[in-house]
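Student: Predicted model and sequence follow; I will ask about them next.
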Amino acid sequence: MKRVVKIKLAPTDAQARALRETMVLCNTAADVVSQVAQAAEDRRAFALQKAVYHQLKALGLSAQPAVRTIKKVADAYATRAANLVAGNCGPRSGKRATSIATTPIGFRALASQPFDDRCLSWQQQDSTVSIWTTAGRLKAVRYVCAPWQRELLEHRSGETDLVFRDNMWFLYATVDIPAPEPAEVEEFLGVDLGIVNLAVTSDDTAASADWSGGAVTARRTKYARTRWALQKVGSKSAKRKLRGRRQKEHRYATDINHQISKTIVAQAQRTGRGIVLEDLSGIRERARLAKAQRQQLHSWAYAQLREFVTYKAASARVPVVVVDPRNTSRMCYPCGHVDKANRTTQDRFVCRVCGHIDQADHNAALNIAYLGYVQYMTTTHSCRAA
């Protein structure tokens, strides 16, 4: 089970200057590679390395940082290609996709930089790291972390990203924790994710009352109004406050997602059930919403919530199934009739055939639980037969 642990660095002034100069040089080199990659037919890391490796060495990069920089650019182009194929280019995607495809990818001067074990090593007993820089190897850069983060670092594997954010230095380390085999279950807890109600389970709607249209929506609306007012002012002071509020909003959303995921996993583990989630990939591009709801859709991290549920469930041996959300909010759970008119209002579901009445999101959560059960049993039996 792969996770990313965020570790704060505490460099001296001289070390911070060396780290900054290193990131600027690496991203300058990344821009050079990007120009070559944009004109190349083969954008794989190995092909780009043959074309620009010696040029990067001449800029001042050592061998391994040059290789990591080339790989960073190759990954960026691979991600862009995947988004273009999937159509994830936002509004007016046709013209925008053409513009994106013909423009080289640019890298900020202080964009994050990946390091492997040859460039960066950990001395956990001393709480320090040794890292390559343009000023030479820094052998005792101190870091600070909580005990639970130190335990996660015991399972570190792969690359570590150096990140500069809000005048602070961080290391984002990838850890690979052995996950226990999920328990076999016969029932599932369905979770309907939404805009007005962030999460509603198939048990009842009360479980998610704290994450409904009350305090959370009011807080998000307040943040949006404050952000709009500061953007309208446009002064340096306003922009400084905007940067500070950006992290405040991010921390708030992350905290709520942790609360929701922890409650859902505990509920499933206590009752011996699995969890069924919706696959909301690309929802921001597919959804057609009223203008008042667009800000809510774009301001909440549904992918983060799914990630939190997944890794917490893996640790608790709770299986997680992901299903297609198509028609789950329009289908009657008792009789299976699908009709857009079944959902009379945002909150009320009334079946046109059998007359079943329910809270709309709760009915959708029941459908999600059923679809997950069918998918799980079909997959399990197929694996056993094989």
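Tutor: Cool, the structure landed.
Student: only C-alpha atoms for contact and neighbour calcs from this point on.
Tutor: Fine.
Student: Name the residue closest to the centre of this protein, please.
Tutor: residue 304 (4.7 Å; C-alpha atoms, centre = their mean).
Student: Which positions within the helix or strand where residue 260 lies qualify as buried?
Tutor: Element membership of residue 260 [criterion: DSSP states H and E] is helix 236-271. Within helix 236-271, the residues that count as buried by 16 or more other C-alpha atoms under 10 Å are 238, 242, 249, 253-254, 256-258, 260-261, 264-265, 267-269.
Student: continuing past it, what's the next helix or strand?
Tutor: strand 274-278.
Student: Run the chain-centre distance for that next one.
Tutor: For strand 274-278, the separation from the chain centroid amounts to 18 Å (computed by C-alpha atoms, centre = their mean, to the nearest Å).
Student: And for stretch 254-262?
Tutor: With C-alpha atoms, centre = their mean, you get 14 Å for stretch 254-262.
Student: which stretches of the stretch 101-250 of the chain form strands?
Tutor: 113-115, 120-123, 128-133, 136-144, 156-165, 168-176, 188-193, 199-201 (DSSP state E, counting those that start in this stretch).
Student: before we go on, here's another structure to hold up against the first:
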Amino acid sequence: MIVVKIVTQVKLMPEAEQAAALSATLRTVNDLACWVSEVAFAHGVPREYDLRKHTYPRLKAEGLGAQAAQHTIKKVRDAYTTLRANIRAGNLGKPKSKRRRKAESKPITFRPDAAQPYDDRCLSWQYDQRTVSIWTTEGRLKGVRFVCSANALKVLQQYRKGESDLIERDGVFYLIATCEVVEAETYEPDGFIGVDLGIVDIATASTGYQAAGRALNRYRKRQLALRAKLQKKRTKSAKRRLKERSRREARHVKNTNHIIAKTIVTEAERTSAGISLEELKGIRQRVRLRKPQRVALHSWSFAQLADFIVYKAKRAGVPLVFVDPAYTSQTCAECGHVDKRSRVDQGLFICRGCGVVAHADRNASHNIATRGESVWNAGRESRVPATP
């Protein structure tokens, strides 16, 4: 049995006294997390068990419950584990770069409203009443109301398992719960749907589906202009507006990617087909674009879209493979002739070999679908034992 982990977010609707207690709790645990981080940094970031010996007594003395203290220590240790992973991966630059030296030269700090993990001993859910009971530094709060969509509530009731994170964002509290969904059994695909990711059209499928790029690109250009205007002002209110607009744009991107992913996966499930996606690793390094196109490439979360397609496909049991996208835009899907001159412009493909005329992204999606089927068949053949 394979499990897919997803997160579900609910919005808390506490009373005034409850909100004050939640806010005070977050500030207390994050202040103490900063102290734990200083201790960890001074001792060379020891193992979690050793770090607990140095910090647990004071955390208890400061009013944290046993579980809250354990989670605070674990949160700090996990933060250093993530930092080391980013350093090893080169995400913070080369060894002598300013960004890396800055990250390595001081303890990790936590914002006053940073997320705090809760387990089932600190947090319990009453789904029928849509309330939670949650630990705070001022005692256990019972009957704290929450709101979410009907689908999110259904997912929580059926699949919630493990920790939930309490966060505060602009005075509003949220719980982000981990849900473990059992992956559906994968069926044998009847062909593959190729998905070409691009700038003008965010996603083009070999079935004919296109995530219309005009409205999305207009939206992105407008957001870029508004950000530039606010950044020039450099006032506190402008910075506050920038933060609000950044979150609004992130929500819009996430919602759009969800819609695109759901459309593609639903079509694949309906036709019993598999999905073939481009391998996105290193896309920003290997794609050569003009400066305006670079801005467009960096302003859309292609990796998020791919992640949404992957997890939705797993939940539905849709077969999915990743393929090398090299030369898919220069190869004719009809005759296989490769010539970079065949890509006349962004939207037009005219094969120099057979003369076929096609939409450039649609042609690329057919090539991705063909490669996906080849990858799937090659993997299937490798799993079949040879006949004696």
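Tutor: Yep, it's here. Just so we're clear, the structure is a prediction, and the values are computed from it rather than from any experiment.
Student: show me the contacts for the residue nearest to the centre of structure 1.
Tutor: By C-alpha atoms under 8 Å, 6 or more residues apart in numbering, the contact list for residue 304 of structure 1 reads 254, 257.
Student: Check which helix or strand it maps to.
Tutor: With DSSP H and E as the test, residue 304 of structure 1 turns up in helix 302-315.
Student: what's the angle between that helix and strand 274-278?
Tutor: For helix 302-315 of structure 1 against strand 274-278, the angle between stretch directions is 170 degrees (axes from the mean of the first three to the mean of the last three C-alpha atoms, to 10 degrees).
Student: With structure 2 overlaid, report how far helix 302-315 of structure 1 is off on average.
Tutor: Once the two models are superposed, helix 302-315 of structure 1 sits on average 2.4 Å from its counterpart in structure 2 (mean C-alpha distance after the TM-score superposition for structure 1).
Student: mean shift of the helix or strand just after that helix relative to structure 2?
Tutor: Sequence order places strand 320-323 as the next helix or strand after helix 302-315 of structure 1, per DSSP H and E. Relative to the matching residues in structure 2, strand 320-323 of structure 1 has an average distance of 2.2 Å after the fit, by mean C-alpha distance after the TM-score superposition for structure 1.
Student: For whatever helix or strand comes next after strand 320-323 of structure 1, buried residues please.
Tutor: Next helix or strand after strand 320-323 of structure 1 toward the C-terminus (DSSP H and E): strand 348-350. Across strand 348-350 of structure 1, burial judged by 16+ other C-alpha under 10 Å covers 349, 350.
Student: show me what contacts residue 36 of structure 1?
Tutor: Contacts of residue 36 of structure 1 (C-alpha under 8 Å, 6+ apart): 48, 52.
Student: Would you quantify the distance from the alignment partner in structure 2 of it to residue 266 of structure 2?
Tutor: Under the alignment (TM-score structural alignment), residue 36 of structure 1 pairs with residue 39 of structure 2. From residue 39 of structure 2 across to residue 266 of structure 2, the span is 51 Å (C-alpha to C-alpha, to the nearest Å).
Student: what's the answer for residue 224 of structure 2, then?
Tutor: 32 Å.
Student: related to what we said a few turns ago, residue in structure 2 paired with the residue nearest to the centre of structure 1?
Tutor: Aligned partner of residue 304 of structure 1 by TM-score structural alignment: residue 304.
Student: Check the gap between that match and residue 85 of structure 2 for me.
Tutor: Distance from residue 304 of structure 2 to residue 85 of structure 2, by C-alpha to C-alpha: 20 Å.
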